[in-house]
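Visitor: Build me a model:
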Amino acid sequence: MAFINTGGSADTGLQQGNKLYLVLLTLVATFGGLLFGYDTAVVNGAEKSLVDFYITPMLDPAHYQTLTRPIITQYRILMVVVLLVVAVIISFQMLKLLGRKKGGLFTAIVLILWGVWSWSFIGEAVPADSVAVQGMGDTIKGFVIASALVGCIVGGALAGVVSKSLGRKNGLFISAICFILSAIGAWRPELFNVFGTLDVFSFVIYRIIGGIGVGLASMISPMYIAEIAPARTRGKLVSFNQFAIIFGMLVIYFVNYRIAAQGDEAWLKEIGWRWMFLSGVVPAGLFFILLFFIPETPRFLALKGKEQEALKVLEKIGGKSEAPGVLEAIKGTLKDHSRPWLSYGSLIIVIGILLSVFQQFVGINVVLYYAGNIFRNMGASTDASLLQTIIVGIVNLLFTVLAIFTVDKFGRKPLMIIGSLGMAVSMIALGLSFYFDSVGVGALIFMLIYTAAFAMSWGPVCWVLLAEIFPNSIRGAMSIAVAVQWIANWVVSFTFPMMNDNIALVDKFHHGFAYWVYGIMSVLSAIFIWRLVPETKGRSLEEIELFWKKKH
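Guide: Coordinates of the predicted model:
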């Protein structure tokens, strides 16, 4: 909850309440973040094995009729379906945002464009020459590795509806179930192939299911924390969700490293990668069990008219003396909870969308998903690349902790701007290292600086801002930002192999091109924060809502 800033009353309420209870609720909610990190980063260690197991055989001319042609055909069909889902999601969001007339026109245009593109894409001849097949292999590789992000787009878009209709807690339950199903299905996609596809695309579908869980958790976990946290410590507590994401990544880096150490390259290609995905059952199952022991948030309970239940939760968190006043403040912001999303103007929507876009376009998930690939491009072996990935994870975790303890002290904007500039310098320098074929220790240092800059800024602070800036009455609009974030993530992750492995770009830029793109985006993100984003440090959610009312 967000206590109203009235002198010392907010702190008094917290001191009289159960601090341990608040921390425990936060820790359970952050399991969603931990699984977010665990599930999205597991592919880092498995990426080479997946490519060797599924993609490399299709590049052999001897397999053209039996393997290459069917994979390319099914890939095209799946891509058409995936983009239809994305088009429908975008259209739904635009209908909600712009209304039936303008939103309907936008939807019609999007669906017509999708139809024209799909007809051309499906009807295109399957390539036969080796160069074209190699290029298609890079594209399919990006699709398989980034497949979970398709589910993230769906989950992120549905998170607003799920959290509003079923509740924050039930949304997290659904997320946990998706994680469990994905871990088991990706372990043995041929055994659990009930989709009638090639096994590689059975794997893709199970990864999409896991992505739905990630998308739901990416919005609902920080939302849950923001709705139970006092204003004074909300930034810190919401940042713990990002800490959990990074911690989940670090855990799976270690798990991947230990699994890889159990056998040679051949074993890793056939068996090892499967255990990497199955290992996710353990944290997902624990998350599912722990959810039975936490309450629904006071805001959702108040939204559904369950005021006595909301009051009981508020009393346990903040103390009996402050709870009634906080409940009244919450009820005041929920009177017209179904207001149109543009009730506070378009600026808040634009800021939410651009926060999400820039968080991804600076290229962080290229580092998180393809770190092993990047280190192998630097000349490292598989084991060494996994070990270096662990170092990246440790730096990521340490600087996320730094952000947690400074976000409520220094504010959101200073951290974001400093982080953007740090990322810009390190990404441009990393690109130059590849361009001049000087990819030794210096390149590793640039990557670590980049990771540290992101971890202390755009990693945790972006989620804090997204959890704070949307007023209660249009909280569902946050789903636009979350959906856009996952679309941007998918675009970046899907296109990286094309930019990094494209023969022409490699010949000209020596793997440096993509990093320069991310460096430019980092510069633009700093300008965006400086010019458009308001500071929310120390303000209650109700005060932030009042700010937007005055702004509009």
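Visitor: For the rest of this, base every contact and every neighbour count on C-alpha atoms.
Guide: OK.
Visitor: Do I have it right that residue 103 meets residue 90?
Guide: No - under the criterion of CA atoms under 8 Å, residue 103 makes no contact with residue 90, lying 10.0 Å away.
Visitor: Comparing these two, which residue is more hemmed in?
Guide: residue 90 (21 against 18; other CA atoms under 10 Å).
Visitor: what about that one, helix or strand, and which?
Guide: Using DSSP states H and E, residue 90 falls within helix 69-98.
Visitor: How about that helix, which residues are buried there?
Guide: 69-72, 74-76, 78-80, 82, 84-98 (16 or more other CA atoms under 10 Å).
Visitor: How many neighbouring residues does residue 106 have?
Guide: Residue 106: 17 neighbours (other CA under 10 Å).
Visitor: so residue 231 makes contact with residue 543?
Guide: No - taking contacts as CA under 8 Å, residue 231 lies outside contact range of residue 543: 10.0 Å.
Visitor: Just want to know which of these two has more residues nearby.
Guide: Shown here are residue 231 and residue 543; by other CA under 10 Å, residue 231 has more neighbours (27 against 17).
Visitor: mind checking how far that one is from residue 11?
Guide: Per CA to CA, to the nearest Å, residue 231 is found 10 Å from residue 11.
Visitor: and if you look at residue 182?
Guide: Per CA to CA, residue 182 is found 42 Å from residue 11.
Visitor: Between the two, which is the more surrounded one?
Guide: For residue 182 versus residue 11, neighbours defined as other CA under 10 Å are more numerous around residue 182 (29 against 19).
Visitor: give the contact list for the more buried one.
Guide: By CA atoms under 8 Å, 6 or more residues apart in numbering, residue 182 lies in contact with 206, 207, 208, 209, 210.
Visitor: Tell me how far the helix or strand hosting it lies from the chain's centre.
Guide: Using DSSP H and E, the element containing residue 182 is helix 168-187. Computed by CA atoms, centre = their mean, to the nearest Å, the chain-centroid distance of helix 168-187 equals 15 Å.
Visitor: Let's see this one next, to set against the first:
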Amino acid sequence: MKKSEYLLKITLIGALGGLLFGYDTAVISGAIGFIESKFSLNADMKGWAVSSAILGCIFGVAIAGYIADRIGRKKALIITAILFAVSAIGCALAETFSQLVIARIVGGIGVGAASMLSPLYISEIAPAHKRGMLVSLYQLAIVVGINIVFFLNYIIAGLYGEQWNVDMGWRFMLGSETIPAVLFLIALFFVPESPRWLTKEGRDEEALDILTRINTKEIAQSVHKDIKLVLGQEKGTLKELFAPGLRVAMIVGVILALFSQITGINAIMYYAPEILKDAGFGVDSALMQTVIIGVINTIFTFVAIMYIDKLGRRTLLLWGVSGMILCLLGIGTLFYLGLTTGPWVLILILGFVGCFGTSLGPIPWVLISEIFPTKTRGIAMSLSIMVLWIGVWFISQFTPVLLDKIGGAFTFWLFMINAIILLIFTYKMIPETKGKTLEEIEMSWKK
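Guide: Okay, here's the model as predicted:
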């Protein structure tokens, strides 16, 4: 097998964690209306049905970095695959609302852990000149997972009548995740461990062997030498992340993680059918529109993959977030003026998703996976992505409340304000990292 083919194979397997991330978080969008009817949920309980998984994510990502630093990236990913499968089966068999919530939390732990472990793993095996593209495949896997489940939800919802969906349809939607979870678990036994983690553990021969399978012998030896050199300069303590230089990296990671979520993407992904129904679309039509939203997200993620290593992370962020701001302004204005019955709400939502797909979708995963030191990369990514999941929880829990209390206009304008803050932060604080090795990026913070 050619080196490029081998690299792509193990990257795609690592990225399957993203597919399950997208699958697990988006499957609820088609099921939530039926679950609401099944268990007679009010707005707060409806938000809890969605956001309970997010609390699991926060816990999962909080412990994933420590586990990955102790037992390795590969073994930690295997644990997440098992959690995905257990959760899917539990959701399908739940007889009470409490049982459903517990199963959702278990799945959330897996999602949270995978959201840190998959980009971490990919960034540590990827050559510098391809790292942006390869880590972006993780985001592509997320949107592919969302696409699959949006389409599957649409198919399942159309099989029988409304009452069947209330009684059984949502069980098939949530339980279908068992299949990709088992495939992910099996595939993980065919990937190597991270060479940077192996070097940290003193397993130099194994690390060099893996690097040689991906790079030429000369490049592999050079990269391995740099890894050992930088590891020798690292303390490997949490305190190190808040020292001058690296402290800026920590701020960038946390702010980028938080604002990637509180600018509204998951309000659309989780509640798109409900928002579109409020805008005048029927149930079948609203579910079909979510399929279109997923397709647009996928197309523009490919745009990011093509250009992230050419134009750079910072340039794509500045342009993409600017487009998101304009679309959020337009969506809020349409809701404010009561002009939601035509096609413009959907068009602007698609524009927002497209801008997100080229920028704030893949780039946070790339930057967060490449800006921290090797010895503490797991724990630092856990801290950053834990903040990301807190943002996801906040949005998923309070979007129904915001839509109910202040309406669509002010909800989307609030997301717009957050996007403006992120645009300013990007311009002022985020450096360009394209083409640099992880070790070069680390040294640039210290300088």
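Visitor: circling back: following element in sequence after the helix holding residue 182 of structure 1, please.
Guide: Downstream of helix 168-187 of structure 1, the next assigned helix or strand under DSSP H and E is helix 199-228.
Visitor: so that next one versus helix 69-98, what angle?
Guide: On the basis of axes from the mean of the first three to the mean of the last three CA atoms, to 10 degrees, helix 199-228 of structure 1 is oriented at 20 degrees to helix 69-98.
Visitor: Average separation of stretch 135-152 of structure 2 from the aligned part of structure 1, please.
Guide: Following the fit onto structure 1, the mean deviation recorded for stretch 135-152 of structure 2 is 0.4 Å by mean CA distance after the TM-score superposition for structure 1.
Visitor: Which stretch of structure 1 lines up against that stretch?
Guide: Using TM-score structural alignment, stretch 135-152 of structure 2 lines up with residues 238-255 of structure 1.
Visitor: Surely residue 272 of structure 2 touches residue 290?
Guide: Yes - Residue 272 of structure 2 is within contact range of residue 290, at 6.4 Å (criterion: CA under 8 Å).
Visitor: higher neighbour count, those two?
Guide: More crowded of residue 272 of structure 2 and residue 290, by other CA under 10 Å: residue 290, with 28 against 22.
Visitor: ok, that one - contacts?
Guide: Residues near residue 290 of structure 2 by CA under 8 Å, 6+ apart: 150, 269, 272, 273.
Visitor: In those, which residue is surrounded by the most others?
Guide: Within these, most neighbours by other CA under 10 Å means residue 150, with 28 neighbours.
Visitor: What sits closest to that one if chain neighbours are left out?
Guide: Nearest non-adjacent residue to residue 150 of structure 2, counting by CA to CA, 6 or more residues apart in numbering: residue 291, 5.4 Å away.
Visitor: Please, which helix or strand holds the one you found?
Guide: Here residue 291 of structure 2 sits within helix 283-307, counting by DSSP H and E.
Visitor: I'd like the next helix or strand past that helix.
Guide: Following helix 283-307 of structure 2 in sequence, per DSSP H and E, is helix 313-337.
Visitor: Report the angle between that next one and helix 283-307.
Guide: Using the same axes, to 10 degrees: helix 313-337 of structure 2 against helix 283-307 is 160 degrees.
Visitor: Where does helix 313-337 of structure 2 end up in structure 1?
Guide: Going by TM-score structural alignment, helix 313-337 of structure 2 lines up with residues 412-436 of structure 1.
Visitor: Mind telling me what residue 451 of structure 1 corresponds to in structure 2?
Guide: Match for residue 451 of structure 1 (TM-score structural alignment): residue 353.
Visitor: where's that match relative to residue 309 of structure 2, distance?
Guide: Residue 353 of structure 2 sits 21 Å away from residue 309 of structure 2, going by CA to CA.
Visitor: Which of those two has more residues huddled nearby?
Guide: Legend: neighbour count by other CA under 10 Å for residue 353 of structure 2 and residue 309, higher for residue 353 (30 against 19).
Visitor: The more buried one sits in which helix or strand?
Guide: Counting by DSSP H and E, the element that carries residue 353 of structure 2 is helix 344-358.
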